[in-house]
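[1] Make a model of this:
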Amino acid sequence: MQVPLFTSSPDLQAGAEGPQPAASADLLPEVALTLLAGIGPLLTRQLISYAGSAQAVLSAPAAKLQKVPGVGPAVAATLRNQAAALRQAEIILRQAEKTGTRLLYYTRPDYPTRLRPLADAPVLLYYQGTAELNAPRTLAVVGTRQATDYGREQTERLIKGVAPYQPLIISGLAYGIDIVAHRAALQEGLPTIGVMATGPDQMYPAAHRRTAEKMLENGGLLTEYPFGTGPDRYNFPARNRIIAGLADGTVVVEAAIKGGALITAELALDYDREVLAVPGNLGAAASEGCNHLIRNQQASIYTGPADIEQTLNWDNALHPTKPAKAALDPADFTPEEFRLLEALGTGEKQIDELSWRAQLPGHQTASLLLGLEFRGLVKALPGKKFARI
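    Coordinates of the predicted model:
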């Protein structure tokens, strides 16, 4: 059953950088582009890469559009027949403003940095909540809808065990392991994000409405689907890529040999993210998927919170702050090396983000990082992340 979701106050949309506007009229062409049939994330990125902006794409003549790889007469005609999409985009922007929903477009600074490098990530996200989506530590906890007492207990212990690190807990708001993870996070005072397979104004399942309301105060709800979208069964496996992409690591607590949790784990592996699985009794249907991941060395075995700490390099996160590093001397580095070290800053960053921040090609970024690692200035971390030493 689906029911209309509450509307959240714009006052709740204050993240780490303070209150932000829910939506802006200058997003009209971006929203409209997502509403055109057959224009998916990959093609959208291709079009904007060539044209420079969504507005330029919608303004381009058909002949110019057909020069873009992957755009033929039919796609060009769709792009030129945009009046209905623009009208619908205006309605969406008004709904977003009314409900305090932030629209996060992939070219904008507030779009989640962990998702930006992923080719299949949504180009537009709808977000209600207070959590910082670019939190230093993020963890997805997923599993079967038919959770056992063992699975629920392990989920609660897991969340309690990682609570000192204050990670952002991400799951899918579904029955079973997902909702246990969200509720355990709220119990421990951790921010938690529910990635929905519906529009931001729909609650599915309806039984989780009260938990979702609490998540808006310490966490949030995130979806790629526009207002009015119901729980189509095809939306659920698609939303799993957002769960996997937002998280530094994914823990599968219980899973059948087929199902959404294993899809999320496979996506996480495709994104070079860490995957852990909780082992279960042999022959137990709810643990077949986890045991399969461990047996095939697709997931590290989870035996307790220490496994997450070590796998995701959280071991030193609670140590006293070390003295500040000495300022870099540009004379000691090539201009490209210096830009890369400045882009690294004091935190951990993925190689794709570093390439973007330093404005360097990916292959050059990788080569420079290797050289800096040999010089003892940079260390490589799990998940294609790097940090200054």
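[2] When you work out contacts or count neighbours from here on, use the C-alpha atoms and nothing else.
    OK.
[3] Could you list every helix and strand that whichever strand or helix holds Gln364 packs against?
    Assessed by DSSP states H and E, Gln364 sits inside helix 362-374. The contact analysis (3 or more Cα pairs under 8 Å, 6 or more residues apart in numbering; DSSP states H and E) places helix 362-374 against helix 335-344, helix 351-358, strand 378-381.
[4] Looking at the ones you listed, which is nearest to Glu213?
    Closest approach to Glu213 among the helices and strands packed on helix 362-374 is made by helix 351-358 (32.8 Å; Cα to Cα).
[5] Buried residues, that closest one. List them.
    Ile351, Asp352, Glu353, Leu354, Ser355, Ala358 (16 or more other Cα atoms under 10 Å).
[6] want to try JSON lines for the residues you listed, with distance to Leu58 as columns?
    Below are the buried residues of helix 351-358 laid out as JSON lines (distance: Cα to Cα, whole Å):
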{"residue": "Ile351", "distance to Leu58": "32"}
{"residue": "Asp352", "distance to Leu58": "28"}
{"residue": "Glu353", "distance to Leu58": "28"}
{"residue": "Leu354", "distance to Leu58": "31"}
{"residue": "Ser355", "distance to Leu58": "29"}
{"residue": "Ala358", "distance to Leu58": "30"}
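[7] what's the closest of those residues to Ile169?
    Checking the buried residues of helix 351-358 one by one against Ile169 (Cα to Cα), the nearest turns out to be Glu353, at 21.8 Å.
[8] Arg339 versus that closest one, what's the distance?
    In this view, Glu353 and Arg339 are 13 Å apart by Cα to Cα, to the nearest Å.
[9] Same question for Leu124.
    30 Å.
[10] Then Glu153?
    For Glu153, the distance to Arg339 - Cα to Cα - is 47 Å.
[11] next up, for comparison:
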Amino acid sequence: LASGGALVSPFPFGEKPEPYNFPIRNEIVAGISKGTLVTEAAEKSGTLITAGLALDFNREVFALPGEIGKATSIGTNSLIRDGQAKLILGTTDILSEYEMADILTLPVNITDTPKFGDPLEASIYELIKFEPLDISSLGDKTGIDISMIACKLSMMEVHGIVEMNIDGSYSIK
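    Model prediction:
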């Protein structure tokens, strides 16, 4: 906020986050976003509510396929199966949708060990430095919500720091 950002909320300043308010908050997120990426969603989850809101707003919904039979993949895989979400396998798929794939060819200065201003990005980097891990494993190891992990991984992938492997795990590029 101090550097020119914005806070958008239908709730008064200082109101505590309550689970029943998440769909209201997510309606704003779905409405102002160009697209929504679903990385994991159970059969009945808030994530599917948000994906539905994005569709209601005529926004793109993208989904990363998950393990067949895994409870947290049923909703995600159903979105793909039902044609409600575009299957993605990496950042390039989303960037191509918005005609931004050339951003991945921009030169990036990366030292042997990048310096991170964000402690979560630094933690992710350290965890996948020696072994590829998927989003769920990173969430388990960090205790951070997988949607936040997915967001950070996407940014790290755009910056050429990490790459998604064919099995959905991430490793250092």
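[12] Got a TM-score for the two of them?
    Scored against TM-score structural alignment, normalised by the length of structure 2, the superposed chains reach a TM-score of 0.55; 106 aligned residues with a Cα RMSD of 2.2 Å.
[13] related to what we said a few turns ago, of Leu124 and Arg339 of structure 1, give the one with the bigger neighbour count.
    A count of neighbours by other Cα atoms under 10 Å puts Leu124 above the other of Leu124 of structure 1 and Arg339, at 22 against 17.
[14] Report the secondary structure state of Ser8 of structure 1.
    When classified by DSSP: H, G, I helix; E, B strand; the rest coil, Ser8 of structure 1 comes out as coil.
[15] so the helix holding Gln364 of structure 1 aligns onto which residues of structure 2?
    Per TM-score structural alignment, helix 362-374 of structure 1 has no counterpart in structure 2.
[16] Going by secondary structure, the residue nearest to Glu121 of structure 2 when sequence neighbours are not counted is in what exactly?
    Computed as Cα to Cα, 6 or more residues apart in numbering, the closest residue to Glu121 of structure 2 that is not its neighbour in sequence is Lys152, at 6.4 Å. According to DSSP H and E, Lys152 of structure 2 maps onto helix 146-158.
[17] roughly how far apart are the residue mapped onto Phe22 of structure 2 from structure 1 and Ile263 of structure 1?
    Alignment note (TM-score structural alignment): Phe22 of structure 2 maps to Phe236 of structure 1. Going from Phe236 of structure 1 to Ile263 of structure 1 by Cα to Cα gives 10 Å.
[18] do Leu103 of structure 1 as well
    Between Leu103 of structure 1 and Ile263 of structure 1 the distance, using Cα to Cα, works out to 26 Å.
[19] again, but for Tyr127 of structure 1
    In this view, Tyr127 of structure 1 and Ile263 of structure 1 are 23 Å apart by Cα to Cα.
[20] Show me which of those two is the more surrounded one.
    Neighbour count, other Cα under 10 Å: between Tyr127 of structure 1 and Ile263, Tyr127 has more, with 25 against 16.
[21] Tell me the secondary structure at the closest residue to the more buried one other than its chain neighbours.
    Excluding its sequence neighbours, the residue lying closest to Tyr127 of structure 1 (Cα to Cα, 6+ apart) is Leu222, at 4.6 Å. Look at Leu222 of structure 1: counting by three-state DSSP, its state is strand.
[22] what's the spacing between stretch 14-30 of structure 2 and its chain's center?
    Distance, stretch centre to chain centre, for stretch 14-30 of structure 2: 18 Å (Cα atoms, centre = their mean, to the nearest Å).
[23] Please spell out which residues along it are buried.
    Pro23, Arg25, Asn26, Glu27, Ile28, Val29, Ala30.
[24] which strands and helices sit next to the host helix or strand of Glu213 of structure 1?
    For Glu213 of structure 1, the host element (DSSP H and E) is helix 209-217. For helix 209-217 of structure 1, the packing partners by 3+ Cα pairs under 8 Å, 6+ apart come out as strand 124-129, helix 177-187, strand 192-195, strand 219-223.
[25] Pro119 of structure 2 - how many residues pack around it?
    Per other Cα under 10 Å, the neighbour tally for Pro119 of structure 2 reads 10.
[26] swap that for Thr99 of structure 1, please
    By other Cα under 10 Å, the residues close to Thr99 of structure 1 number 19.
[27] how far away is it from Gly220 of structure 1?
    13 Å.
[28] again, but for Ala286 of structure 1
    Using Cα to Cα, Ala286 of structure 1 is found at 28 Å from Gly220 of structure 1.
[29] and stretch 33-42 of structure 2, which stretch of structure 1?
    Under TM-score structural alignment, the match for stretch 33-42 of structure 2 is residues 247-256.
[30] Leu37 of structure 2: what secondary structure?
    Applying three-state DSSP: Leu37 of structure 2 is strand.
[31] Might one say that it is in contact with Leu55?
    No. The pair Leu37 of structure 2 and Leu55 fails to qualify as a contact (Cα atoms under 8 Å) at a distance of 11.9 Å.
[32] Strands of structure 2, residue ranges please.
    Ranges of strands in structure 2, per DSSP state E, are 35-38, 60-63, 86-87, 162-164, 170-172.
[33] Relative to Ser45 of structure 2, which of those is closest?
    strand 35-38 (11.2 Å).
[34] Now do that closest one: everything it contacts.
    With Cα atoms under 8 Å, 6 or more residues apart in numbering as the contact definition, strand 35-38 of structure 2 has outside contacts at Ala30, Thr47, Ala51, Ala54, Arg59, Glu60, Val61, Phe62, Ala63, Leu64, Thr76.
[35] Check the mean deviation of it from structure 1.
    Mean deviation of strand 35-38 of structure 2 relative to structure 1 after superposition (mean Cα distance after the TM-score superposition for structure 1): 0.7 Å.
[36] on that earlier part again, which residue numbers in structure 2 does the helix holding Glu213 of structure 1 align to?
    Helix 209-217 of structure 1 lines up with nothing in structure 2 when matched by TM-score structural alignment.
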